[in-house]
Every structure is written in C-alpha cells, then in structure tokens.
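>>> my questions concern the predicted model and sequence given below.
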Amino acid sequence: MTTTATQGSRGGPESQAPRGHASPGAALAVLPHVLRTALAWTDAHRGEFALPDDVLDPRTQVNATLKPLGELAQLCSTVRAATAPGTPEHEVAGDLVTYAWDEVAQGALLLELLRAEPFAAYPYEIYAAFAGYGLRHEGFEALARPLTATRAWAHTEQHANRQLGLINSERRVGVLTHTDAGGVLSRTWLGGLSEPWTFEGPSGYALTHTVFHLTDWGRMPDRVPEKTDAYLRTWLPAWADGCLESGQWDLTGELLAVGASLPGPPPLELLDAVWPVLADVQHATGCVPETGVPVHEDAPTGVRGHEDAPDPYPFIDCYHSTLVTAFAAALSLRSLRSSRSLTDGSGPSRERHTP
C-alpha cells in the first residue's frame, strides 16, 4: 500500500519540520545506504539520460536532454573522486560517467554543438565535466582554445555565479581563465554576505552553485574564503531548517553538499540533524523527489533500491534531486570519515584536494 506523509502548514511533512536535536553519528549511520541506493536508482535509469537522435536540431530542448546528461557526468565524476577505489559506489559512478561520455560520442557531439554555438557556455561546461575526469577530445579543444581567448568570450554577459562556473570549466580544461575568480565571487549573493533572511529558492541555488564552482564541486575546499566559510557555518542550519519545513528536498541536498565542501572540520550538527531526515524522504527505490510530500511504500526488507520496483515520481521530477543526494552523500561521507580519522589518530590530516 502506498501512503504519503501528512502535509504541514508550509507544504512539507509535519514529521520533517523543523529539525530536532542532532544525535552524534546520525549522519554516518544513514549515509552509506543513502549513497548506495541513490546510485542504484540512477544506474537502473541510465537509459532515461540517453540523448535523442535529433539532439543537434536547434529546436531540441537543451534542459531536457543535454542538461541532465551533463549533470550525470559532473555529479558522478565527483562521487567517484570522493569514494574509495574498489567500492561498489566508486565503480558504479565511474560506469555512469563512461556511459555519459559514450552518449556524447566521446566528445565529437560536443564539438558539433560548439561549432553551431561557439559562444554558448553549455557545450564548454559539459565538456569540462569530462575533461576534469580525464576524458578529452582533441578536436573540441583545438576549436575552443582560440574561442576562449577572444574578447567576446571574456565579456559574455551572465550572472556572477554562472561566470564562476565558466572560470572553473576553463581551469578544468587547462586554459587561462578569462577573469579573476575572486572579483567575480564578490559580486555574488554569497560573496556579498547578503542578509541571511533574504535567502529563498533562487538565491539558495545561486549560493550552492557559487560554492560548487568555487571549490570545483567540493574537491578544493580551501578556495572558500575565511569570511565566507564563517558565514556559511553560521547560517546553513537555519536555511536547511527552512528547506526541510517547506519540503525543498533538492535544495536541502545541495546545502548539505555545501556543508561538506567547506575547509576544516565538517559541520557535524548540521549533517547529523539533516541527513536522517533526507534519508527518510528517500523512496524505497532510492530516488528522492525534488519537492513536496514524499511517497512511502510498505516494502519487504531487502528490496530498497530494487530496480524492478515501480517509480513513485516522473523521472524529470526526481533525477536531479537523486543525483544531488548521491553527490552530497559522497562528499559528506568523505568529510566525516576524514574528520573521524583525525580525531582518533587513525589517519592523516583531512584531505583538501581530491584529484
């Protein structure tokens, strides 16, 4: 039988809002399962990321075709970098990146897109996700190199957090960045240390992506300035509370990924308080809805994440939040385990750069 949680006064399940007392170790207790099942769902639905035959047609919707595939490549490459070689999560994430690379014909399709739209950012940013993983296409880079050296490229008008994304893509590809990241950061909502009460959906996603681009998707925490780090550690708990209360699961996952991307020790109270809630939102199949009241099903023990179980949500309504959950879980596990090894003296100092 399928049931749904009771709707709270602000649109989220009553049982989820607001956060209660954080139990020490609560995040580590749920994270391995959350990561494993989110990746299992993604792997079972890899065919949904396949590009249509007419993907090069100018009328094709980029947000429904290339964007999901690029997100698959970007987030799974980070999951692979954050997990230990030989583990199932590491192998599945790598297989999914390879699948995405095959979908773009090992870069040849991205070259065609670049030829058609030489000053559009998205072909370059999707390519950079693969380049950061070590997958490259000589023809793409031969064309992109002179394009990224033009004044037109350097003066493309876009929001500051999007410009940070382009700077990070240039770093990944290995070309000279078109401007200084520090100056761009100062023009973002986060870099300006905006009044915390002005946090809402658009500013929340701008904030999370500012951190992702700044830290190369959690791989370079030391790029976060000290003042920004302190600001985030102060206000992430309140913002996460609001997201839980209103059922914004996708943004909750992104905020958790931000918390796990900060330099120094992980924000333990935040992770221990929020991860059990998001784990409860996760469906038996492993997927996580973007927003709204989560669906829960009575299922026998051992079928969680089973690929033959029926899907509770349309793919478009849960693929991104499920990928984000896997991404945030991998970063959180890496951060928590590194911190614990420091505390008990069983390991080296916390990693600051994951190649």
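It's in.
>>> contacts, neighbours, all on C-alpha from now
Fine.
>>> who are the packing partners of the helix or strand hosting residue 129?
Per DSSP states H and E: residue 129 is located in helix 121-131. Judged by 3 or more Cα pairs under 8 Å, 6 or more residues apart in numbering; DSSP states H and E, the packing partners of helix 121-131 are helix 66-82, helix 108-116, helix 160-173.
>>> what is the burial count for the closest residue to residue 107 other than its chain neighbours?
Once flanking residues are discounted, residue 107 sits nearest to residue 137: 5.4 Å by Cα to Cα, 6 or more residues apart in numbering. Counted with other Cα atoms under 10 Å, residues neighbouring residue 137 total 16.
>>> repeat that for the one 4 residues further on.
Per other Cα under 10 Å, the neighbour tally for residue 141 reads 19.
>>> flag every buried residue along the helix or strand hosting it.
Applying DSSP H and E as the criterion places residue 141 in helix 138-147. Buried residues in helix 138-147, counted by 16 or more other Cα atoms under 10 Å: 140-141, 144, 147.
>>> ok, which pair from those residues is furthest apart?
140 and 147 (10.8 Å; Cα to Cα).
>>> residue 21: neighbour count?
By other Cα under 10 Å, neighbour count at residue 21 equals 9.
>>> over to the one 10 residues further on?
Neighbour count of residue 31, defined by other Cα under 10 Å: 23.
>>> measure it to residue 277 for me?
Taking Cα to Cα, to the nearest Å as the measure, residue 31 falls 11 Å from residue 277.
>>> now swap in residue 209 and tell me
Note on residue 209: its distance to residue 277, by Cα to Cα, is 23 Å.
>>> more neighbours, those two?
residue 209 (22 against 18).
>>> hang on, isn't the more buried one packed against residue 163?
No: here residue 209 does not reach residue 163: they are 10.7 Å apart, not a contact under Cα atoms under 8 Å.
>>> helices of the stretch 251-355 of the chain, start to end?
Residue ranges of the helices in the stretch 251-355 of the chain, as given by DSSP state H, counting those that start in this stretch, are 268-281, 319-344.
>>> which helix or strand contains residue 39?
Counting by DSSP H and E, the element that carries residue 39 is helix 26-44.
>>> A further structure is provided below for comparison with the first:
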Amino acid sequence: MAGGALPSRALPGRLRPDDRLRGSVDGFPAWPPVGDPPLEGQPDPSQVLDRALAWLTAHVPWFGPKWDEFFPQSAFPGVTVLELLLLCRVLRRGPRAAASADLVEAAPDVAQEMAERPAFLGDLYRADADFAHRVWLLALLHGLGRPVSDQLAVARGLVEARGSDVSVVDWAMLYVLELRYILDMAEIPHSLPTVPELYAGCGVHRIDPLSTTENEGYVLAHALLYATALGGRPLPSCGGPTAERRLRDVLHTLLGVHLATDHYDLTAELLMCAEIAGGVSDGLVRHAWHRLAAAQRSDGSVPGPPFQEAVLAERTDAAADAYAFRTCYHTTLVTALAAAERECSRRRRGQWRRQCLRLRRPGANARRDACWTGVAGGCRRGPGRTLAPMPLARRSGRSASGWPTGPPRPRPRRTSPLPPDCRRPCRHR
C-alpha cells in the first residue's frame, strides 16, 4: 500500500496496525506489510494444551452447578458442558488419553447429573428447538461409556415417530448438517441428505473473506467441523481442486484477519479448520500458535473477545472468578480442542506413514511377494505387463538360493492403496 506516513509506534511483525490509525478515513496511512514475522523457535501447542487442560479441569464445576449459581439459566443448561464433552471425546482418541483422565472422568459426571434430572427427560419428549443438542449430549455421554441407553431409546423413538425426518423446511443448511452429525453419532436412523450434499449446500467455498462477518466466520468453521466429524473423516470434495484452493485461501485470509483483531476464539476454531483442510501457510499457522501462547493468561485460560482486564480488576473473590470463567471458558476450550485435534491428526498421519513403510517390505502382501519373486528369478514385471527376463547385467547380487542379497535394481514398480487423507508425498504414488 502506497501513500501516507509510517506511524512511529508501529510494531513490525504484528498483524495489527497502530491504534492511532483506527477509524482513519482519509490519507490512507500505511504500515509495514503483513507477513510472517521473525519467530524464535517453533511454537509448542502442547504446552498451550497442558495449561488449558489444567484450567479446564480445575473449573469443571463451573460447567454445571456453579453456572446455575452465578449466571441466568438458558433453555438448555447443558450447552456449556456439551462442548467440554467434545474435547473429552477428542482427548480419549488421542495420545493424551491417560494424561487427561481426570478431566475425561469429571466432565461426564457433571453432564450425566444433568441428563438424569426429571426435567431433562420431559424436555426431550417435547422435541423442541433444543432437541438436537439434548440428543448430542446423550450421544457424547454414551460414547464416553456412561449409561444413558434409556434416554437414547426415547430419542430414537421420537425420531422414528416422525418417519425419520426431523428436518425443518426453514432451517439453514448448517443446522441440518449439524443435526446429521448428531444423529450419526447417536446411531439414530434418519432420512436427511448426505454429508457431501449438506456441506455443498452451506456454500463455504463461495464466502468472500474480505466481507465476512463474525457470525459467518463461525458458520464456515462449524460447517467444516461437522462435515468432518471434528477431523475424524476427510473433508468432502466440493467443486473440484479450484474450490478447494479457494477454501484454503479463505481460511488463510480469515485467520490473518482475526489475528489482527485479537479474536482468539475464532482464531482457535480456524486453526482447527486449517489442520483439517491442509494447505494453509505454515508460517501463518506457526504465528497463530505463538500468538495464542502469548495471549494465554498465567492460570492457563485464554481470554475471549469480551474479556477486559480493567473489568476483572474491579471485581473480587467469587465475582472475579465468575467473570473470568464467563469471558474465557469458550476460548480456552476451543484452543484446547484445536491443540488436541492437532496432536490426533499428526498421530493419524504417523500411523499412515508407518503403514506405508510396512508396505515397502517383502512379504507385506501377496502382490508384493509376486513382484519380489519375479525379481529374484531374474524377471521383471511392470503394471499391466507379463513377466519378462531381466538383462543379466541389471540383476542384483544373489545368494546360492537365488534370492537377492541386497536391494534389487531396478526396484519393482507397484501401486498400493493409500488413505484418502494422506497428503504426505511418498513412494506409493
């Protein structure tokens, strides 16, 4: 950007301009171009996760009885603990299952107490606007090993009574996608459209990142999370490679925009989406994790958009604790969720890489055995070819039994099945 004077207090390397430039409508003031700032060392999301989990574990009661004590009750009081159960679900399938056992045990206790209230079952029979979230809570509890089969049977009967069609005509496509994700998790039969159809209907590939509102940013993030079951399955293909590249560009731009405004809540959700979609700038992702680590408070919480230190300083004792929890719990939770999903994703990719290495060994499968036997016998076979003699000069060294003593040259070409979400270059392609 050209024109205007460089502000004297502009901070190089930050994605946010000097505060004096806010609201300026003329003169087109300039500041250092946005880029990947010089960072010292690699970010460590695992440390961010450790501190966030410690804070969440200490504040588990606030997701249940203490919430009712300090804040007005919502139509569905389990909405806060529901999000905590999502984190527990991701932790259980990742490498931190043992280390996070205290949280994974305490959070379902609070949720189960809610599900066993007589009012919960009465509200479930009403099948109102919060019906899907109540089923979601039950499905998460069931997945975490809690005895809620009776309540789930009631939910299944209510869905079947409506002919397995529980969608509403005027629902936005995102909510239908969310409902499909919930019913699939609860293993309740339904007649909703497929996940790729619903994901395409959300129109996330047509979002303009430069005019996207905060709510639209959440819609984009939630559509990707529901369509992939929070990273548990590959992102549905929609619109071909061009649309997928545009989606990555949208995620890149939105991540930078919300970092520029210190919106760490959406930053954490977009980081999770970037991990799922892949292809987002590594430099920007590293910078985002550095910013989250720097924003994390000494007690492990991550401040949300409404948090203000000045307001917290005016409160004491329980009132201060309540304010800190209300303004920090969701951002801390989604930051922990992004870091935990990142660890799970890298663990899955490591498992696929180990599988790829196993497939390279002789005897991995019958097809490989045939290839190696053909090489050992002085023959060569390529895709779609019959066995043909290999020139003697190209044969590798052999033992008395005729098997190669070293790697055969040339190596047999082969194709092996790969997981659809394996993006790492390897010799199987």
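Yep, that arrived. What you are looking at is a predicted structure, and each value in this text was computed from that prediction instead of being measured.
>>> work out the TM-score between the chains.
Aligned and superposed, the two chains score 0.76 in TM-score terms (TM-score structural alignment, normalised by the length of structure 1); 322 aligned residues with a Cα RMSD of 3.9 Å.
>>> map residue 295 of structure 2 onto structure 1.
Aligned counterpart of residue 295 of structure 2 in structure 1: residue 281 (TM-score structural alignment).
>>> correct me, but that match touches residue 294?
Yes: with contact defined as Cα under 8 Å, residue 281 of structure 1 and residue 294 form a contacting pair (5.8 Å).
>>> quickly list what's touching both of these two.
Common contacts of residue 281 of structure 1 and residue 294 (Cα atoms under 8 Å, 6 or more residues apart in numbering): residue 288.
>>> how much does the helix holding residue 129 of structure 1 deviate in direction from helix 160-173?
Here the directions of helix 121-131 of structure 1 and helix 160-173 differ by 40 degrees (axes from the mean of the first three to the mean of the last three Cα atoms, to 10 degrees).
>>> tell me the angle helix 121-131 of structure 1 makes with helix 66-82.
Using the same axes, to 10 degrees: helix 121-131 of structure 1 against helix 66-82 is 30 degrees.
>>> and helix 121-131 of structure 1 against structure 2, how far off on average?
Its aligned residues in structure 2 lie a mean 2.4 Å from helix 121-131 of structure 1 after superposition (mean Cα distance after the TM-score superposition for structure 1).
>>> give me the contacts around that helix.
Here helix 121-131 of structure 1 has contacts from 70, 73-74, 77, 97, 101, 107, 110-111, 113-114, 136, 144, 165-166, 169-170, 172-173, using Cα under 8 Å, 6+ apart.
>>> same deal with stretch 192-204 of structure 2?
Residues contacting stretch 192-204 of structure 2 (Cα under 8 Å, 6+ apart): 165-167, 173-174, 176-177, 180, 220, 223-224, 227, 236-238, 247.
>>> cutoff 7 Å now
With contact meaning Cα atoms under 7 Å, 6 or more residues apart in numbering, stretch 192-204 of structure 2 is reached by 165, 173-174, 177, 180, 220, 223, 227, 236, 238.
>>> filter those down to the buried ones.
By 16+ other Cα under 10 Å, the contacts of stretch 192-204 of structure 2 give 173-174, 177, 180, 220, 223, 227, 238 as buried.
>>> strands of the stretch 301-429 of structure 2, start to end?
For the stretch 301-429 of structure 2, the strands defined by DSSP state E, counting those that start in this stretch occupy 379-380, 388-389.
>>> just give me the residue closest to the centre of structure 2.
By Cα atoms, centre = their mean, structure 2 has its centre lying nearest to residue 272, at 3.8 Å.
>>> structure 1: which residue goes with that one?
Under TM-score structural alignment, residue 272 of structure 2 pairs with residue 257 in structure 1.
>>> got a list of what the closest residue to its match other than its chain neighbours touches?
Distance criterion Cα to Cα, 6+ apart; nearest residue to residue 257 of structure 1, sequence neighbours excluded, is residue 328 at 4.2 Å. Taking Cα under 7 Å, 6+ apart, we find residue 328 of structure 1 in contact with 253-254, 256-257.
>>> same question, residue 261 of structure 1
218, 221.
>>> map residue 338 of structure 2 across to structure 1 for me.
Aligned against structure 1 by TM-score structural alignment, residue 338 of structure 2 finds its counterpart in residue 328.
>>> before we move on, what about residue 153 of structure 2?
Using TM-score structural alignment, residue 153 of structure 2 lines up with residue 142 in structure 1.
>>> how far away is its match from residue 23 of structure 1?
53 Å.
>>> any idea how far residue 375 of structure 2 is from residue 336 of structure 2?
Distance from residue 375 of structure 2 to residue 336 of structure 2, counting by Cα to Cα: 51 Å.
>>> kindly report the same for residue 138 of structure 2.
Look at residue 138 of structure 2 and residue 336 of structure 2: by Cα to Cα, they are 22 Å apart.
>>> list the contacts for residue 349 of structure 1?
Contacts of residue 349 of structure 1 by Cα under 7 Å, 6+ apart are residue 342.
>>> rerun that using 10 Å as the cut-off
Neighbour list for residue 349 of structure 1: 338-339, 341-343 [criterion: Cα atoms under 10 Å, 6 or more residues apart in numbering].
>>> what's near enough to touch the closest residue to residue 118 of structure 1 other than its chain neighbours?
Excluding the flanking residues, the one nearest residue 118 of structure 1 by Cα to Cα, 6+ apart is residue 147, at 7.2 Å. Contacts here follow Cα under 10 Å, 6+ apart; on that basis residue 147 of structure 1 touches 114, 118-119, 141, 153-154.
>>> run the last query once more with 8 Å
Residue 147 of structure 1 touches 118-119, 153, counting by Cα under 8 Å, 6+ apart.
>>> which of those fall in helices?
residue 153 (DSSP state H).
>>> if we can go back for a sec, quickly note the distance from the match of residue 338 of structure 2 to residue 107 of structure 1.
Counting by Cα to Cα - residue 328 of structure 1 and residue 107 of structure 1 are separated by 27 Å.
>>> what does residue 195 of structure 1 give?
42 Å.
>>> again, but for residue 44 of structure 1
For residue 44 of structure 1 relative to residue 107 of structure 1 (Cα to Cα), the value is 24 Å.
>>> these two - which one has more neighbours?
A count of neighbours by other Cα under 10 Å puts residue 107 above the other of residue 44 of structure 1 and residue 107, at 24 against 15.
>>> I am finished for the moment; much appreciated.
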